[in-house]
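1. The amino acid sequence is not available; the structure is as follows:
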């Protein structure tokens, strides 16, 4: 039996060390229900006090006094320790163990002393019964910690067993035998109770861990390992509660530039690796206590505490520099930028939701102003947003209300001075607000998708007007990237030309370099289909974007339009003239026509003509005019030509 107890002892000691959380739960069972501890202590002290009072024995009185001190000590610690969260479970167990063993040992010794001193049957029975009942009862109560339960059982009963055997009377020997047999029986019960209790706690702990794991997974982005949107809300809510009154919470909303192009051209696996590397760089550069999350798609959020705005700006610049460094995968050099919107609490908002809205609005302005920029929130952004929403709503109705008109600006042959082409430009005359500037409503149309409907309408209207011009005059129309990517866009353009009766060879579609930077198979198919039908293409605003000779080699451009910034303005000089000359020489070699935009003076006409440009466009020749004035310009030009021919003849 002793070896079995030692085996149980070692196993229980070892098993409780397996998991500290399970151990803490089991230790907590010792301090649970302090009322039972108080009742047991009071009953033991009262029973011993009655024995001491009846017998008037000094030794018994002294033992009772010590028992009282131990009981007070146990009750005080039993009520105080559970409230002390900083006390380790192991220390709480040791303290309980000392008090429990002392009280149980004293209870057994007092009962044994009564038997040895032969105080009388009543006193002996009372004290023996107290020791036996306490030992059995406390064993069941403390089964969560078997070492303590078995120790208390033995300390309560074994002194009584020893005293009974020492006296040696047959009744006491039978009592000793019964108490001895009680010990293994109670050990078996303790074991069973402990096993059931531990299995229940282990199952509950496993369920809790699984729930924690599921909760963590639910708050974690699989691709990057960062927090997802749910995790971000949880962490930011906690951060708002913990932030000091004199500190600020900065929220940086990051949107990757050109990530869709990477995903479409190199595949989603490479796209996921780019996102994972973006997450790694954000972790490396952001403050150690920052909350970093993938908000969705190619958007990330970095939130951190700061004292001043300039600290936030320095950190944002650091993050922006890190994200714009090239990435390399499978030998591919990938370059993406990032736009950032920044808002701060309490400067820009008083709570989480308005703070997110402010950062989102700042991000919107950063993207509108161009790529690879950051923007701090400002209250005026709200007014701009309201203004844009008004324009968006009114623009959708402008076509039906006949508020839009097509104006035409001539493109002139620099050698002959004759009109070779008209560029179609939209004008919006609002009945209440007057003329709306194109740079005010075109970006809104681009952002909202209304540019598709607007662009199709412009092309259809302009084609019907151009069909009445002389055959040698072509029509130039700007195309938005959204129009090109719209399913069936090429067929729609050809249908509009057919309906207007305009030969496809007389249509020039102007596209910017940004379309080609973000190109995909849809763009290539669009250009190929229209080129095959005879439609011409011009590269617009050349020199302002990601200018690449590869575009000129790959796509069937017949015309290059040099941006007005190289022709007119404060920065025009020898360098800009050299650039125009180089582009013109290249165009001549490739058999392309070069259009100089923004010509305002006769000096600029001479400069661009000497540099090799073949065509010119700008206020020097004419502003954009209504269709009837465009017809008058052509008619006047024809009259001049006819007069020159008559004079020559």
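-> Thanks, I have the structure now. Everything numeric in this text was worked out from a predicted model, so none of it was measured.

2. Every contact and neighbour count from this point should use C-alpha atoms.
-> Will do.

3. Which parts of the stretch 251-400 of the chain are strands?
-> 291-296, 299-306, 327-329, 332-334, 338-345, 374-376 (DSSP state E, counting those that start in this stretch).

4. Compile those into TSV and extend it with columns for distance to residue 576 and mean neighbour count.
-> Formatted as TSV, those follow (distance: least, CA to CA, whole Å; neighbours: other CA atoms under 10 Å):
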stretch	distance to residue 576	mean neighbour count
strand 291-296	43	22
strand 299-306	38	22
strand 327-329	33	14
strand 332-334	30	12
strand 338-345	30	27
strand 374-376	29	24
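
5. I'd like to know which of those lies nearest to residue 541.
-> strand 338-345 (22.9 Å; CA to CA).

6. Just the angle for that closest one relative to strand 299-306, thanks.
-> Orientation of strand 338-345 against strand 299-306 (axes from the mean of the first three to the mean of the last three CA atoms, to 10 degrees) gives an angle of 40 degrees.

7. Show me what counts as buried in the longest strand along the chain.
-> The residue-count maximum for a strand in the chain (DSSP state E) belongs to strand 419-430. Under the neighbour-count criterion of 16 or more other CA atoms under 10 Å, strand 419-430 has 419-428, 430 buried.

8. ok, residue 131 touching residue 158?
-> No. If you go by CA atoms under 8 Å, residue 131 and residue 158 don't touch, sitting 10.0 Å apart.

9. Next, show the common contact partners of these two.
-> Counting by CA atoms under 8 Å, 6 or more residues apart in numbering, the residues touching both residue 131 and residue 158 are residue 108.

10. Put this next to the previous one:
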């Protein structure tokens, strides 16, 4: 009883065969109509021979039925197999029952033929033919139909048990021994069929599991696990198929590349879990808007790509605007309500690109343009963007070799002391003559150098070259160097400064670093720390472009600047604009009260020089005195004394400066 209970528990725990496995087992019954035809032809042939050797009505009736059933089985097997090959067959329970009924009837008729011949005829030849036919058929069928084990075992029993009964009833010892052997054969063939069936089922289950695993891996490879959208690989495959299709090659295909604005700030402030929730919500909203008009993929991070076949530029612009408008509703994520905007760039083939890579690149350029214009908007690709991109790429590539190739150079513009007309300091100005693009202004290549991480190396080079030049000048003329906000965030800056001072031997007070008000927009502890450290070294600090920034005046109290440089835009209008004159005078008074030197930039006329003097400025700089020149020329100008264009020294002013 315990053994029986264990067996029943194992059967209950055994997983049931799913529909795919069952269908495969049914199809295996019809997989080889040739073997079924051979069995039918052999049975009919043996039956006809038996009929020719016997005059019994019973044997004739059995053989007639055998021929009819055999013919019907062959016809049905061939018909289903042809449908199976064409892919139109459905391996249903009905087809299984039809095969099962035909198999059992045919096997039963073979067994009945053997039984009738053994009981009703004394002809040993007939006995041999019918018994051999029954035995051979049972042996073959136990393997062929093992996919449906109940059919195989039923056929074996229906074929051999009547035959064994007939052998026993015949009465002779040899026949009875053969009858017992045949009964044992039934048990053996049943075991063989069961074992074969188990092996077949295990193989089919393994094939099914392998197929399911392959589908799972394919889904993992093609779909983003977080959002359920297609991933980058699937998107690229879809685009490749579109462009490789000859009939679609000239049709319009739009790519919309979307990027969430300031997504990193959400991740940093609220955590990655909220960020993931937002990405899932964005994916849902994209599906709501796009629907059947395109396919959506998560390209990576917070970037999404939408592929819209048969879509022109006007329609693509409409979809982009729908998305931007829909984002204006915000996202409710648990306790957080997030106002998130998106930027979208789009490109349309074939006008914007005739292959996948080109179209993707152009959509990315359009996205970059949308972000550059202020975010929360869409932008269409145009070929001027490509020209700009190519120029930026050329500059990036050139910058990487410019330092080693000696393409960068320093020029120097004098800063003149208003009290005596002599050169008080010189501003180092970086220049670059690109071998292909020609002269590129610092306002263009400096931001690119910051983006590609070259600004620290360039700053170190400028510091060294400027200090080397200043060391060769007579007297105590200072050297002023502009420092970008990116360099002020680098902990390498103090090291570059100290290395340049030690190598050239000039004093720290002869080196003046010019910074702009933009550094105070990012009130980071690192920037403040570096400024303090530079002041402890003894360097002078100048606040450049004063009056054009966005900060308050509180930093004048926090940092002890040595010099304020007034932006040239104020000096350009000082002659005709009363507001500019008022601002210039206010800055002059402020600097005097804070004991700071002042530099008026952009002095080009004697009238501008007069206003700078009237405002109380201590220094001036501009084309009235000199354009930027080489270090050697600056040395000659310093040695020559007061510059042309400067007015004669004012004794009163000189006395005031000596007292200060």
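-> Right, received. Where do you want to start? Since this is a predicted model, take the numbers as computed values, not measurements.

11. Now flag whichever of the buried residues of strand 419-430 of structure 1 is closest to residue 59 of structure 1.
-> Closest to residue 59 of structure 1, out of all of the buried residues of strand 419-430 of structure 1 and judged by CA to CA, is residue 430, at 110.4 Å.

12. could you measure the residue of structure 1 most remote from its centre against residue 123 of structure 1, distance?
-> Distance to the chain centre peaks in structure 1 at residue 169, reaching 81.9 Å (criterion: CA atoms, centre = their mean). Per CA to CA, to the nearest Å, residue 169 of structure 1 is found 17 Å from residue 123 of structure 1.

13. What segments of the stretch 401-550 of structure 2 are helices?
-> 442-451, 455-471, 485-488, 493-504, 525-537 (DSSP state H, counting those that start in this stretch).

14. could you redo the ones you listed as JSON lines and give each row mean neighbour count and distance to residue 200 of structure 2?
-> Formatted as JSON lines, the helices of the stretch 401-550 of structure 2 follow (neighbours: other CA atoms under 10 Å; distance: least, CA to CA, whole Å):
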{"stretch": "helix 442-451", "mean neighbour count": "15", "distance to residue 200 of structure 2": "64"}
{"stretch": "helix 455-471", "mean neighbour count": "21", "distance to residue 200 of structure 2": "70"}
{"stretch": "helix 485-488", "mean neighbour count": "19", "distance to residue 200 of structure 2": "70"}
{"stretch": "helix 493-504", "mean neighbour count": "17", "distance to residue 200 of structure 2": "74"}
{"stretch": "helix 525-537", "mean neighbour count": "15", "distance to residue 200 of structure 2": "71"}
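
15. Including distance to residue 269 of structure 2, could the ones you listed go into TSV?
-> Shown next, in TSV, are the helices of the stretch 401-550 of structure 2 (distance: least, CA to CA, whole Å):
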stretch	distance to residue 269 of structure 2
helix 442-451	24
helix 455-471	29
helix 485-488	23
helix 493-504	30
helix 525-537	19
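
16. which one of the ones you listed lies closest to residue 51 of structure 2?
-> Residue 51 of structure 2 lies closest, by CA to CA, to one member of the helices of the stretch 401-550 of structure 2: helix 442-451, at 99.0 Å.

17. what about the closest one, how far off from structure 1?
-> In this overlay with structure 1, the average offset of helix 442-451 of structure 2 from its partner residues is 3.8 Å by mean CA distance after the TM-score superposition for structure 1.

18. who does that helix touch, helix- and strand-wise?
-> helix 383-405, strand 423-434 (3 or more CA pairs under 8 Å, 6 or more residues apart in numbering; DSSP states H and E).

19. wait, which of those is closest to residue 64 of structure 2?
-> Of these, nearest to residue 64 of structure 2 by CA to CA is helix 383-405, at 86.0 Å.

20. what angle separates that closest one from helix 442-451?
-> Orientation of helix 383-405 of structure 2 against helix 442-451 (the same axes, to 10 degrees) gives an angle of 80 degrees.

21. Quick one: residues in contact with helix 383-405 of structure 2.
-> So helix 383-405 of structure 2 is contacted by 352, 362, 365-366, 369, 408, 434, 445, 448-449, 452, 454, 458 (CA under 8 Å, 6+ apart).

22. Could you do stretch 425-438 of structure 1 as well?
-> Against stretch 425-438 of structure 1 from outside (CA under 8 Å, 6+ apart): 398, 403-409, 458, 477, 624.

23. Filter those residues down to just the ones in strands.
-> Per DSSP E, strands hold the following members of the contacts of stretch 425-438 of structure 1: 404-409, 477.

24. re the thing from before, save the helices and strands packed on helix 442-451 of structure 2 as CSV, and put in distance to residue 634 of structure 2 too.
-> Shown next, in CSV, are those (distance: least, CA to CA, whole Å):
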stretch, distance to residue 634 of structure 2
helix 383-405, 23
strand 423-434, 8
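
25. what's the closest of these to residue 312 of structure 2?
-> Closest among these, using CA to CA: helix 383-405, at 17.0 Å.
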